[in-house]
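Enquirer: quick one, structure for this:
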Amino acid sequence: MKLSELKVGQIAKILSLSSKGVIKRRLMDMGVLSGEILRIEKVAPLGDPIDIVIKNYHLSLRKNEAEQIEVEVIE
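Expert: Predicted coordinates:
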């Protein structure tokens, strides 16, 4: 399942990143790594951006970035 498909309050584990190059490096630098647990905090009315909590900090991702993150729902 893609991160962009999750609903507010859901908790998930990151499985993989399908992005490449600069975007992948930027996401990894912000802590978006395989095995990390995250929670969907907020989603803007039009679905962009998506606010997540990962490693105890808030991170806003664009929908196209969230579509490149494969996750497994935990709760």
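Enquirer: for the rest of this, base every contact and every neighbour count on C-alpha atoms.
Expert: OK.
Enquirer: and Leu17, what does it touch?
Expert: 24, 33-34, 68-70 (CA atoms under 8 Å, 6 or more residues apart in numbering).
Enquirer: let's see this one next, to set against the first:
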Amino acid sequence: MRADQLKKGEIARIIHIDVEPFLKKRLFFMGVHEGGRIRYIMSSPFYDPLLFMAAGNWLLLRKDIAKQIEVEVGQ
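Expert: Presented below is the predicted three-dimensional model:
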């Protein structure tokens, strides 16, 4: 499952992040890393960007970036 497919309020464990190295490093410093948890909060009126919470940080991620984050729900 991808992060953009999460339902409102759902918490998931990040399995794999398939983005460029510089973006992966920026996400890491915001609390988004493999093995970490991410919570989907809501989307904007046109479903892009999406609001997440990770490691106590609020994150607005574009939908194309959220599609590249593989997650597992219920772990």
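Enquirer: drop the TM-score for these two in here.
Expert: The TM-score (TM-score structural alignment, normalised by the length of the first structure) is 0.88; 75 aligned residues with a CA RMSD of 1.5 Å.
Enquirer: which of the contacts of Leu17 of the first structure fall in helices?
Expert: Lys24 (DSSP state H).
Enquirer: of the contacts of Leu17 of the first structure, grab the buried ones for PyMOL.
Expert: Typed into PyMOL, the line below selects the buried ones among those, using 16 or more other CA atoms under 10 Å:
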select buried, resi 24+33+68+69+70
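Enquirer: for the contacts of Leu17 of the first structure, which one is nearest Glu41 of the first structure?
Expert: Of all the contacts of Leu17 of the first structure, Ile69 has the smallest distance to Glu41 of the first structure: 16.3 Å, by CA to CA.
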